[in-house]
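>>> Just a sequence and a predicted model for now, questions to come.
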Amino acid sequence: MKRSILFDTETTGLDPATGDRVIEIAALELVGDLPTGRSYRTLIDPERDVPEEASRVHGFTEADLEGQPKFADIADAFLSFIGDDPLIAHNARFDFGFLNAELKRAGRKPLDMGRMVDTLDMARERFPGMPNSLDALCRRFGIDLSARTTHNALLDCKLLADVYVELMGGRQHGLGLVADGSHGHAVMYEAPVNRRIVRVVPTQAELEAHRAFVEDLKEAVWTAQ
């Protein structure tokens, strides 16, 4: 089945061209458009200050990032996790722009923009003229937002995974389970075993045998008129 990666970043600001940096990356593995339970998450030392207005958005301060790895230290682990698969994000051009700036700074190849799947574009096509932020889409699809007090990347990924399922046609699109991957810098989980749904169709002989059995029962409640 098709593998893809749903991801999100948190940053020190809005523009990597003016020196803003990535401070958090979170990613979830999807197979058949549903989470497998495998995830990647790390905090990053941005090697600069974290403006107060940015901290109010994502909740991280310079003290929270002190001692965390630099982007160059986690680049290979992140690239290994995402592989060559499609990359899904909400307002994906923003995240691609930041990651490619970080990858260039670390001496790595940029992400191919052809891998980009933007759920904001998908939402705008489905709901033209309506609010299509992640919060707005969660409310529209009845997805619980109670834990979203700041823009934490891993939580945003989990919410976006639910939104993505709905944008792709809802839960009937496939079956799957999601596990919590919130521990440490890079956390891997075994994917749950897929379950098969088996439809049993009785043969004519079995139907006749059942009918004969029922007729021998005295005052069977399901035959009462």
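Alright, I've got the coordinates. Numbers count the residues shown, from 1 in each chain.
>>> going forward, measure contacts between C-alpha atoms and count neighbours the same way
Fine.
>>> To what extent is L87 buried, counted in neighbours?
A total of 25 residues lie near L87 under the criterion other Cα atoms under 10 Å.
>>> hang on, it packs against D112?
No: using Cα atoms under 8 Å, L87 is not in contact with D112, being 9.6 Å away.
>>> show me what contacts L120?
H90, N91, A92, N132, S133 (Cα atoms under 8 Å, 6 or more residues apart in numbering).
>>> Need the residue closest to the centroid of this protein.
The centre of the chain sits closest to A161, judged by Cα atoms, centre = their mean, with a distance of 3.6 Å.
>>> Do I have it right that it meets P35?
Yes: between A161 and P35 there is a contact under Cα under 8 Å: 7.2 Å.
>>> Got another one to weigh against that:
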Amino acid sequence: MRQIILDTETTGLEPSQGHRIIEFAGLEMVDRKLTGRHLHLYMHPEREIDADAERVHGISLAFLEGKPRFAEVASQISDFIGDAELIIHNAPFDVGFMDAEFARLGLPPTVRQCAGVIDTLAMARDQFPGKRNSLDALCDRFDVDRSNRTLHGALIDCELLAEVYLWMTRGQESLMMDIEPEAGAASSGLPADFVRKPLKVLRASEAEAAEHEAYLDALDKAVKGTCLWRKLAADKDVAA
């Protein structure tokens, strides 16, 4: 699966008030691994930047002099996000700005140009209700190093969000399971007299068991409690 970790910086908070995108960043991830491919652009907004916004991201209008307008880079952005799932922290904000920029050019909205949008802020609120779920707070929760982040910048925020997203979704990797076929399901094609030999059970070595426990310790730390694996093991011991 191709995904894009995406972030923008803007001249203000409301696209409905004519505020514009001044920085776009996207990191490509395929099958949960960053590929090294990215798109990072600065754009001249053709308007002033609110003082409060400039204090957050540190991008001045003077810095943007000579940079392309959104119309000049819109095709690059569309090509980059095309057919990818977008991962965005507080997605309505960034998607709202991108939709406003695309609309000015008569282009389709973001959701029609990509394969879907994941809002990591909504995910975090589901996983950690009642807690702070800003990107900074999530970095602290998952021990993601943000020492190089002094101001909000689209590219560094994407790098941090990629690590946070992988931590938040670590339990979603698929597991191989034996499932009994349903009645009427197609035959496996094995002979009727086929007898499966008993499977050889390989016990974990002490080193492997220690490595497994260390991994579970890391999961406990990530969820600030007891991970599901240990809860199931405890329930099994009680039932026994």
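Looks like it came in fine. Because the structure is predicted, anything quoted here is derived from the model rather than measured.
>>> now the contacts of L120 of structure 1: which count as buried?
H90, N91, A92, N132 (16 or more other Cα atoms under 10 Å).
>>> how about the helix ranked longest in structure 2, aligned to which bit of structure 1?
Longest helix in structure 2, counting residues (DSSP state H): helix 206-223. Mapped onto structure 1 using TM-score structural alignment, helix 206-223 of structure 2 spans no residues at all.
>>> which parts of that helix are buried?
By 16+ other Cα under 10 Å, the buried positions in helix 206-223 of structure 2 come out as L216, L219, D220, A222, V223.
>>> wait, which of those is closest to Y42 of structure 2?
A222 (34.7 Å; Cα to Cα).
>>> so whichever helix or strand comes after the longest helix of structure 2 versus helix 206-223, what angle?
Going down the chain from helix 206-223 of structure 2, the next helix or strand is helix 228-239, by DSSP states H and E. With axes from the mean of the first three to the mean of the last three Cα atoms, to 10 degrees applied, the angle from helix 228-239 of structure 2 to helix 206-223 works out at 110 degrees.
>>> Which residues does helix 228-239 of structure 2 contact?
Here helix 228-239 of structure 2 makes contact (Cα under 8 Å, 6+ apart) with L216.
>>> for stretch 86-104 of structure 1, same thing?
3-9, 15-16, 21-22, 71-72, 75, 109-111, 113, 115-121, 134, 160.
>>> go on, stretch 107-119 of structure 2?
So stretch 107-119 of structure 2 is contacted by 78, 81-91, 95, 98-99, 102-103 (Cα under 8 Å, 6+ apart).
>>> Show me the residues you listed that map onto helices.
S78, I81, A91, V95, M98, D99, F102, A103.
>>> Redo these as CSV? Include distance to C139 of structure 2.
Output for these, formatted as CSV (distance: Cα to Cα, whole Å):
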residue, distance to C139 of structure 2
S78, 29
I81, 25
A91, 18
V95, 23
M98, 26
D99, 28
F102, 31
A103, 34
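>>> just the buried members of those residues?
Using 16+ other Cα under 10 Å as the burial test, those include S78, I81, A91, V95, M98, D99, F102 as buried.
>>> quick one: F7 of structure 1 is in a strand?
Yes: per DSSP: H, G, I helix; E, B strand; the rest coil, F7 of structure 1 lies within a strand segment.
>>> Isn't it up against L28?
Yes: in this structure, F7 of structure 1 is within contact of L28 by Cα under 8 Å, at 6.3 Å.
>>> list residues touching both of those two?
C157.
>>> List the contacts of the helix or strand where A77 of structure 1 lies.
Element membership of A77 of structure 1 [criterion: DSSP H and E] is helix 71-82. Contacts to helix 71-82 of structure 1, defined as Cα under 8 Å, 6+ apart, come from residues S4, I5, V22, Y40, I44, D45, P46, E102, L103, A106, A186.
>>> once aligned to structure 2, how far is that helix on average?
In the superposition with structure 2, the average deviation recorded for helix 71-82 of structure 1 is 0.6 Å (mean Cα distance after the TM-score superposition for structure 1).
>>> Where do the helices of structure 1 begin and end?
52-58, 62-65, 71-82, 92-105, 119-126, 134-140, 153-167, 204-216.
>>> For those helices, give me TSV that also has distance to A147 of structure 1.
Output for the helices of structure 1, formatted as TSV (distance: least, Cα to Cα, whole Å):
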stretch	distance to A147 of structure 1
helix 52-58	13
helix 62-65	20
helix 71-82	26
helix 92-105	22
helix 119-126	21
helix 134-140	12
helix 153-167	8
helix 204-216	52
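>>> quick one, which of those helices is packed in tightest?
Mean neighbour counts were taken over these using mean count of other Cα atoms under 10 Å, and the top value, a mean of 21, falls to helix 153-167.
>>> ok, the closest residue to H40 of structure 2 other than its chain neighbours - contacts?
Nearest residue to H40 of structure 2, sequence neighbours excluded (Cα to Cα, 6 or more residues apart in numbering): A25, at 4.4 Å. A25 of structure 2 makes contact with L6, D7, T8, H38, L39, H40, L41, A154, L155, C158, according to Cα under 8 Å, 6+ apart.
>>> Good, we can wrap up now.
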